[in-house]
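In: Pasted the sequence and its predicted model underneath.
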Amino acid sequence: MKTVEQSYLLKKLLAHKNLHKNLAVPRLVERILTREEGKLTATGAIQATTGTYTGRSPKDKFIVKDDSCEEFIDWGSVNQAIDEESFEKLYEKVVDYLKEKNELFSFNGFAGADFNYRLPIQVINEYAWHNLFTRQLFITPEEGELETHKSEFTVVSAPTFKADPAVDGTNSETFILVSFKKRIILIGGTEYAGEIKKSIFSVMNYLLPRRDILSMHCSANVGQEGDVALFFGLSGTGKTTLSADPYRRLIGDDEHGWSPNGVFNIEGGCYAKCINLSQEKEPQIFDAIRFGSVLENVILDEESRIPDYDNTSLTENTRAAYPLENIDNIISPSVAGHPNAIIFLTADASGTLPPISKLTKEQAMYHFLSGYTSKLAGTERGVTEPQATFSACFGSPFLPLAPSTYAKMLGEKIDLYDTNVFLVNTGWTGGSYSVGSRMKLSYTRAMVHAALEGELNTIETTTDDIFGLEMPMHVPGVPDEVLVPLNTWKDKEAYYTEAQTLAMKFHENFKKFKQASDEIKQAGPLFKS
C-alpha cells in the first residue's frame, strides 16, 4: 500500500506541543487517573463511561465521495456520501479545536497480523483512555519498528467536538467520516470508543478485497490438530465467547482476513461484551480483564471498585477491551491455515431457528448473504430490546463494497478448501424473546465442539419443515428435545406462526440479491406463503 503524504492539517496536529506519542500502558493509566477520565478497578483495569452514546452511531457514518472511490463504494443507507468540501471544512474545525487542548495522545501501530497484508495506522486521541483502548485493540509495533513506521491511515478522534448539522452536512452532532483519498478517519461527538475500532475495520473491508483478500467480521480459533474454525455473527451473537475456548487456541475475536496463506487477525486485542460476565461461565474473558484493560460503561462498587457485570443501569452493551496476550491459549502471531469449519451465529429472538444445522454450499451462501440475527439491546443507539435484522455477510454496517463481492469470495474459498458450514442459533428457545429463554451456553459449546470434531457428520438428522435445515437428532451433552425448536414450545400453533413469519422475512429480504443464482435463491426457507 502506497504511503500518503501527510496533509498540512495533520502536520499541525502532529506538531502539538504536548502530544504524547506511543505512551506505555502504565503511563497512559497514570494520565487517565490524573485527568480523571476513568477509575482504577479492583482488577487493575480502567473503568470509563461513554456519556450519551453507549453504542455505535451508524446513521452518523459517512464516506467522502471522490474520484478515488466513487465507482467502487456500495452507496446507500449504510455507506452514506458526504462531499469533499464538507469533509475538508469539518476536518479543519476539528484540528483547530484539538490544537487548543492541553495535551493529545497518539498511537502508531498496525491492522493485520500477517506482515504481507498489514496496514500501518496512526490514531490521534483527545482522551487518554481512548488511546489506551486503541493500544489494546490494535497491533503494537515490535521493538525497532516504530523507527520505520509510516502510517497509511490516520484516525483523528475528538469526542467532545460537536458538529452543527445545518452547517457541517452531518445528521447530528456526531460524525464518523472516512476519506479514502486523504486516508483520514474523522470521529467526533461521541465518546464510544468502539467507533475507532470499527472505522479501521471498515477501511480494511475496502482495501483487502482489492488485493484479493477476503475480509471477514468473524472470530477464529485453531484446534490441537491445526484445524481452523471461523465464527461469523453480529455483536452479541457469541463470537468472542465461543472463540475463547480452553481447548482451542484463539486467533482473534472479531475481525479477520483470509488470504492465499490462510487466516490472519486484523486486530491485536479483544472487545468483549461483558454483560452478566462470570468467572464460572467465561473464565478466559473474566481473567483477561486486568491491568491495562479498559472496562466501558461497567458499574463499579463505590467502595471496593469491584465490577458489577450484572448491572445494566448505563447500558446492556458493557464492554471490555484487552490485549490478546491476556488470553492464555492464543496463537502468536495471530495467523493460521485455511478454515476447516465455518460457524454462522445468529441470536434468533423468535426462538424458531434450530440450535444447530449443517448447511449445504447453497444454504451457506444464502445465509451468508442474509446475515440474519436479532440486533441486541445497546449495540446501537435507540435499540432497547432485540429487533430482527438482516445484515449481509454478518457485517453490513462495515462493508464499503457490495455484499456480493464478499459472498463471491467466500463461496470460492468454501469450494477450494472443502470447508464445512454450520448455522448455530445462540438466541432463544422454548418461545420467542418475551416467552422463552436464551439458549444455555453449555449447550451451544457442546454443539459447536461436536461440529468441529466431525461428530455431526454421521449422526441422524431431520429436516425442519419451515426452514429446510438439516437438524441433528442427537448431540453429546445436549438434551434431544432442545435440538428441534418445535419440541421446546408449549404452544405449537404459536411456534408455527412465529416460524412462518420469520420465513417470509427471509424471502422478502433476499429479493434484493437479484444477482444470486437460482440454486442459492432456492436454498432459503421451504415455507413461502
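Out: Received, thanks. Residues are numbered from 1 along each chain as shown.
In: drop to CA atoms for contacts and neighbour counts, all remaining ones
Out: Will do.
In: where exactly do the helices run in this structure?
Out: Counting by DSSP state H, the chain has helices at residues 8-14, 25-34, 84-99, 128-137, 165-168, 194-207, 239-243, 283-288, 361-370, 403-417, 441-452, 485-488, 492-510, 518-521.
In: Any chance of these in TSV with mean neighbour count and distance to residue 310 as columns?
Out: Below are the helices of the chain laid out as TSV (neighbours: other CA atoms under 10 Å; distance: least, CA to CA, whole Å):
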stretch	mean neighbour count	distance to residue 310
helix 8-14	15	41
helix 25-34	17	25
helix 84-99	17	37
helix 128-137	27	22
helix 165-168	13	37
helix 194-207	21	21
helix 239-243	24	17
helix 283-288	19	13
helix 361-370	23	32
helix 403-417	16	36
helix 441-452	18	17
helix 485-488	20	27
helix 492-510	17	30
helix 518-521	14	42
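In: Presented hereafter is structure B, for comparison with structure A:
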Amino acid sequence: MPMRHATSSRLQPLGFAHLPPEAHLNLPPAALVEAALRRGEGTLTDTGALMCDTGQFTGRSPKDRFIVRDELTAASVWWGDINLAFDPQQFDQLQQKMVAYLAGKELFVREAYAGAHPATQLKLRIVNELAWHNLFCCNLFLRPEAGADTSWAADFSIICAPGFEADPTVDGTRQKNFAILNFSKKVLLIGGTAYAGEMKKGIFGVLNFLLPTQHDTLPMHCSANVGAAGDAAIFFGLSGTGKTTLSTDPHRHLIGDDEHGWLPGEGGLFNFEGGCYAKVIDLAQEKEPEIWQAIRYGAIVENTRFVPGTRTVDYANKSVTENTRTAYPIDYIPNVARPSVGPAPRHIFFLTADATGVLPPLSCLDKSHAMYHFLSGYTAKVAGTEMGILEPQATFSACFGAVFLPLHPTRYAELLGRQLDENPAAQVWLVNTGWTGGGYGVGHRMQLRHTRALLTAVLTGQLAEVKFRPHPVFGVQMPGAVPGVPTDLLDPRRTWADKAAYDQAAATLARKFVTNFEKYAPAASPEILAGAPLLASPVAEPALQLA
C-alpha cells in the first residue's frame, strides 16, 4: 500500500477528508530530528539531544483540561474542580476546526501503544503539527516492533496542534489553550499549548478511566523497579517528589518512571509507557549518572539553555522555568526490565515533599495508615510543575495524582486495599523528600544521599531487626536506626531547634489532614479512619455567647 494511501485511510476517521500535502507516517527518530531542525523547532546540544522550547506554557494547565460529558461519562466521572465537563457538540465543532486548520500543513502521524501488558494495551494514533512532538511520542509511548502491522482501528487518538488557538466565547474553553478528552469518540484534542506533557498525561487520564472500569486493574502514578531477586518496588508521588530519580537505581532494573498498572490479585506490574520524562533542573552527572547519560541523540531537552558560547546545556539555568525536562526512550537507561513488566510489588513507597518539615524521612505504614495516606496524597507542589507555582505549596492530591483521576478517588483506594489484602507480604512506606530542621525557608531539603540510603536499607532488608516507634501525632512507625543516616534525622522533631515550634507545626498539619479528609470520611471504612492523625478533629472555633 502506498505510504500516502496508508496515511489517508488512517486519518479519515478523525475527520481528515483530504490528506494534507505532506503527512509523514511513523518516521524514525533520526528523520524526526532532521525535520525539527529543518523547520526551526529546535537545536542540537553537544551530546546530540534536541533542545526545544514549549513557548508560553512550560507545564500542564489543569484548569484547561476537560472531559466530554455524555451518556458514557455523566454518571461515572468524578465531576468538579478537577474534571471539568465539556459539551459534546462543542467538541465536534472544535475538532472540525482543528482538522481544517491542519489541512494544508505538514503533519507527523505516529502509531504506538500505551500499556505493556497485552490484555490491557491501548492502540494509539497521534497526529502532530510539530516534528519534535512526534519524536516525544515516539520516545514516551511504547513502540511497535519493526515491521509490525499498525493499520489498526485506534483505541484512542490524539490531535495535537499547538498553533491552533480556541476562541473561548465560541468554543466553550476557558482560554485559548485546551486539552479535551472524549471517551465516547476515543479522541484527545490538544491545542494552543506546545507543552508535550499534555499528550502523555492525557493518555494517562484515559487509562485511569478504562483500567478500573473495564479490567478491574489499578492504574498508578508511580515509578517502578525490580531487584535481582525479583523483588519489585513502586514509588508514588507527584512531579518533583523524586519518582524518576529514586527509581533509577544502578542496582535494580527500571520497569518505568511514572505510570503503571497493577493487575488483579497476585498479578504483576506493567509500565504504561516506553520512555522517561525526567526533570533536569540542577541535573549533575555525579548525582544522576543514568539520566545524564540518557540525554543523547534521539533524546529531547525542554526549555533548557546553553552555557554562553557553547552547545553545552546549563542545567542550573531556570530562566525559562524550573520545569526543565528531558524525554528519552526507556532503553537509553542501561539497566531496564525487558519487557517493562514485573511481579507484584514487595515494597510500596509514598513520596511526599513535605514543605512543613514535620513528617519523618522514612516511616512504615500499616494498612490503615496506608489507605489513609493514599487517599490524602499529601505533598507540596514544586515550582515549575504547573503554571504559576513559584515555590512549594502544601497540597492534598488523592492517590498522589488527583488531577489525573476521572473516577472518584475511593475507587482507586478500594483497588489498592484489595491488593494489600491479596499480597500480605507487601510493605508500605512513607518517604519525606521535602524539608527537615524546619519548614520551607527555615529548614533545608532532604539530602538525596540520605534518601537513597533509607531506600537501600528497606530494599536490602537492613531494617528487619530495627526497632520502630510511632510518631506521636501521625502514628506512622519511625525506625530507630538506619545505616548511613544520622540518627537524629530519623525523628523530625529532633532536627528542629525550637521543639515547641515543631509541635505547633505538627498539630497544624494534622488539622489540615483531617479537614481535607472530611470529603472522604462518609464513605471511608473504620479501618481507613484508624489511619488518621491522633488529633481527631480541627480545633473548634469558640462558641458564640448569646446575650
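Out: Yep, it's here. Note that the structure is a prediction, hence the values are computed from the model and not measured.
In: The aligned residue in the first structure for residue 430 of the second structure: how many residues sit nearby?
Out: In the first structure, the residue matched to residue 430 of the second structure (TM-score structural alignment) is residue 423. Residue 423 of the first structure sits with 27 neighbouring residues when counted by other CA atoms under 10 Å.
In: need the contact list for the residue nearest to residue 423 of the first structure when sequence neighbours are not counted.
Out: Closest residue in space to residue 423 of the first structure, ignoring its immediate chain neighbours: residue 344 at 4.7 Å, by CA to CA, 6 or more residues apart in numbering. Residue 344 of the first structure makes contact with 231-233, 368, 421-424 under the criterion CA atoms under 8 Å, 6 or more residues apart in numbering.
In: One more pass at 6 Å, please.
Out: 232, 423-424 (CA atoms under 6 Å, 6 or more residues apart in numbering).
In: can you redo those as TSV with distance to residue 176 of the first structure?
Out: Converted to TSV, these look like this (distance: CA to CA, whole Å):
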residue	distance to residue 176 of the first structure
232	25
423	33
424	33
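In: Just name the closest of the residues you listed to residue 438 of the first structure, please.
Out: Taking CA to CA as the measure, residue 438 of the first structure sits nearest to residue 424 out of the contacts of residue 344 of the first structure, at 13.1 Å.
In: Touching, the closest one and residue 345? I think so.
Out: Yes. Counting by CA atoms under 6 Å, residue 345 is a contact partner of residue 424 of the first structure at 5.0 Å.
In: burial count for residue 68 of the first structure?
Out: Counted with other CA under 10 Å, residue 68 of the first structure comes out at 12.
In: do residue 426 of the first structure as well
Out: Using other CA under 10 Å as the criterion, the residues surrounding residue 426 of the first structure number 27.
In: Same check on residue 431 of the first structure?
Out: Neighbours of residue 431 of the first structure (other CA under 10 Å): 24.
In: any idea how far it lies from residue 357 of the first structure?
Out: In this view, residue 431 of the first structure and residue 357 of the first structure are 19 Å apart by CA to CA, to the nearest Å.
In: before we move on, what about residue 58 of the first structure?
Out: Residue 58 of the first structure is 31 Å from residue 357 of the first structure, by CA to CA.
In: Spatially nearest residue to the corresponding residue of the second structure for residue 168 of the first structure, not counting backbone neighbours?
Out: Under the alignment (TM-score structural alignment), residue 168 of the first structure pairs with residue 171 in the second structure. Counting by CA to CA, 6+ apart, the nearest residue to residue 171 of the second structure once its immediate chain neighbours are dropped is residue 90, at 6.0 Å.
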